[in-house]
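**Q** Output the structure for:
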Amino acid sequence: MEKIFDITIQNRKILYKILKRTPHELLFEIPEGYRNNIWWNIAHVVATQQILVYKFSNLPARIDDSLVQKFRKGTLPDISPTDEEIDHIGAFLLSTAEWAQEDYENGVFKEFNEYKTSTKVILRNIEDALAYNLYHEGLHLGVILSLEKILLKEGAF
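**A** Predicted structure coming up:
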C-alpha cells in the first residue's frame, strides 16, 4: 500500500502545480468538445477520493460535504469559484491524501460497502478503493493535460 500512497501524493503535487500555475480564467474555460474544465477535474479528484475512501467505509468525509456534493460524479462546472474555494481545494489536494494514508495506517477503515464503479470494477474493501482511486486520479490528470494542450493550441496560455 505504501506505493499507492506515494504515487497518489506525487499525482496530487502535479495537480497542485497545475492549479497554481494556470491563470484563473483558463482554469474555468471549457473548450469545444469537452464537458468540464481544469478546475472541475482537480476539485473532482478531491471529492471522489472522499467518497471512495471515506463514505464507502461508513465514515464522514474529511472535507465539507458541500464540496463533495458539488464535485461528485455526474456534476458539471458551474459559476467560477471564489478564491477561498480554490485555496481550500488546493490545500485539500495534499492533506486529503496524507489523511487517508494516516487513517489507513491507524486502522480507521474497519467497514466497507461494496461498490461497482462505472468502469465495472467491483470495490470490496479499502485497499480496492485506494487502488481504484489512484487509477481514477490518473485518468483525470490525463484529461487535465489534454485540456491544457487544447487551450495551448487556442493560444489561451
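**Q** can we go C-alpha only for contacts and neighbour counts from here?
**A** OK.
**Q** Give the buried residues for the longest helix seen in the chain.
**A** Longest helix in the chain, counting residues (DSSP state H): helix 126-153. Buried positions in helix 126-153, judged by neighbour count with 16 or more other CA atoms under 10 Å: 126-134, 137-138, 140-141, 143-144, 147-148, 150-151.
**Q** From the contact counts, what lies against that helix?
**A** Packing contacts for helix 126-153, counted by 3 or more CA pairs under 8 Å, 6 or more residues apart in numbering; DSSP states H and E, involve helix 2-21, helix 38-49.
**Q** my read is residue 63 is in a strand, agree?
**A** No: under DSSP: H, G, I helix; E, B strand; the rest coil, residue 63 falls outside any strand and is assigned coil.
**Q** Using CSV, lay out the helices and strands packed on helix 126-153 together with mean neighbour count and distance to residue 88.
**A** Shown next, in CSV, are the helices and strands packed on helix 126-153 (neighbours: other CA atoms under 10 Å; distance: least, CA to CA, whole Å):
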stretch, mean neighbour count, distance to residue 88
helix 2-21, 16, 11
helix 38-49, 25, 10
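**Q** I have a second one here; can you model it like the first so I can compare?
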Amino acid sequence: MTKAIEIIKMPRLMILKGVEGLTLDQLNKIPAGFNNNIIWNLGHMIAAQQGVCYKRAGLPAIIDDEFWDTFRPDSKPGRFFDENDLAKIKGLFISTIDQLEIDVATKPFPNYSTWTTRYGAELSSIQEAVSFIPFHDGFHIGYITALKRAI
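**A** Okay, the predicted model is just below:
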C-alpha cells in the first residue's frame, strides 16, 4: 500500500469502527443545528472521492449514478437510509480506495482538468487529487464525531 492510500484508508477504518454500534435511527438522525447525518457523511466521503479523482479526470466513477446523486457535493439526506444502504456504504468505503490505488498505479489520468476546490486548493493532477482526499475526509470525520456526540 502506498503511503498516500494508507493516509486515506486508516482514518476511514477508524471512523467505520467508531460508528459500528450505532443503530439506523442514530445514523439517520439530524440533530438540531446540523443539516445532515452520520450515514450521509459516510456516503458523501465516497462520492466526493469519486468526483475528485474520477469524474474530474473524465473517467467513469466506480459508484453508480444513483449513489452519486444521493451523496454528491451540495446534496443533503433526502430519505431514511436503511440496512441495504448501510451495507453498500460499508462495502464501498474501503473498496473504492483500494481500487483507486490500483487505478493510479496502472491507468493514466491524462485528462485531469485543473480546478479549484471550494477550500481554495487548486488541483491539476490525480496525484494532487489523492493528496486532497485526506483533508476532505478529515473534515467529514470531524462532522461525524460531532454528530455522534449530539445524538
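**Q** follow-up on the earlier one: tabulate the helices and strands packed on helix 126-153 of the first structure (CSV), appending distance to residue 103 of the first structure.
**A** Formatted as CSV, those follow (distance: least, CA to CA, whole Å):
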stretch, distance to residue 103 of the first structure
helix 2-21, 12
helix 38-49, 13
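**Q** Among those, which comes closest to residue 70 of the first structure?
**A** Among these, helix 38-49 comes nearest to residue 70 of the first structure, with 8.2 Å by CA to CA.
**Q** For that closest one, which helices and strands make contact with it?
**A** helix 2-21, helix 24-27, helix 65-71, helix 83-105, helix 126-153.
**Q** Onto which residues of the second structure does that helix map?
**A** With TM-score structural alignment applied, helix 38-49 of the first structure matches the range 38-49 in the second structure.
**Q** quick one: buried residues of stretch 22-34 of the first structure?
**A** Neighbour-count burial for stretch 22-34 of the first structure [16+ other CA under 10 Å]: 24, 26, 27, 28, 29, 30.
**Q** show me what contacts the nearest residue to the fifth one once chain neighbours are set aside?
**A** Read that as residue 29 of the first structure. What sits nearest to residue 29 of the first structure in space, not counting adjacent residues and going by CA to CA, 6 or more residues apart in numbering, is residue 37, at 5.8 Å. Shown in contact with residue 37 of the first structure (CA atoms under 8 Å, 6 or more residues apart in numbering): 27, 28, 29, 30, 31, 77, 144, 147.
**Q** want to throw the residues you listed into TSV with distance to residue 118 of the first structure?
**A** Shown next, in TSV, are the contacts of residue 37 of the first structure (distance: CA to CA, whole Å):
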residue	distance to residue 118 of the first structure
27	26
28	26
29	26
30	23
31	24
77	20
144	20
147	22
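**Q** ok, now how distant is the residue nearest to residue 29 of the first structure from residue 101 of the first structure?
**A** 28 Å (CA to CA, to the nearest Å).
**Q** ditto for residue 89 of the first structure
**A** For residue 89 of the first structure, the distance to residue 101 of the first structure - CA to CA - is 18 Å.
**Q** Between these two, which is the more surrounded one?
**A** residue 89 (23 against 20; other CA atoms under 10 Å).
**Q** Leaving out the residues flanking it, which one is nearest to the residue most central in space within the first structure?
**A** Centroid-nearest residue in the first structure, with CA atoms, centre = their mean: residue 45, separated by 0.9 Å. With sequence-adjacent residues excluded and distances taken as CA to CA, 6+ apart, residue 45 of the first structure is closest to residue 137, at 5.9 Å.
**Q** doesn't residue 47 make contact with that neighbour?
**A** No: Residue 137 of the first structure is beyond contact range of residue 47, at 10.9 Å (criterion: CA atoms under 8 Å).
**Q** so who does the closest residue to residue 114 of the first structure other than its chain neighbours touch?
**A** Nearest residue to residue 114 of the first structure in three dimensions, chain neighbours excluded: residue 124, at 4.7 Å (CA to CA, 6+ apart). Residues in contact with residue 124 of the first structure (CA under 8 Å, 6+ apart) are 112, 113, 114, 115.
**Q** Residue 62 of the first structure: which of those is nearest?
**A** When the contacts of residue 124 of the first structure are compared against residue 62 of the first structure (criterion: CA to CA), the nearest one is residue 112, at 16.5 Å.
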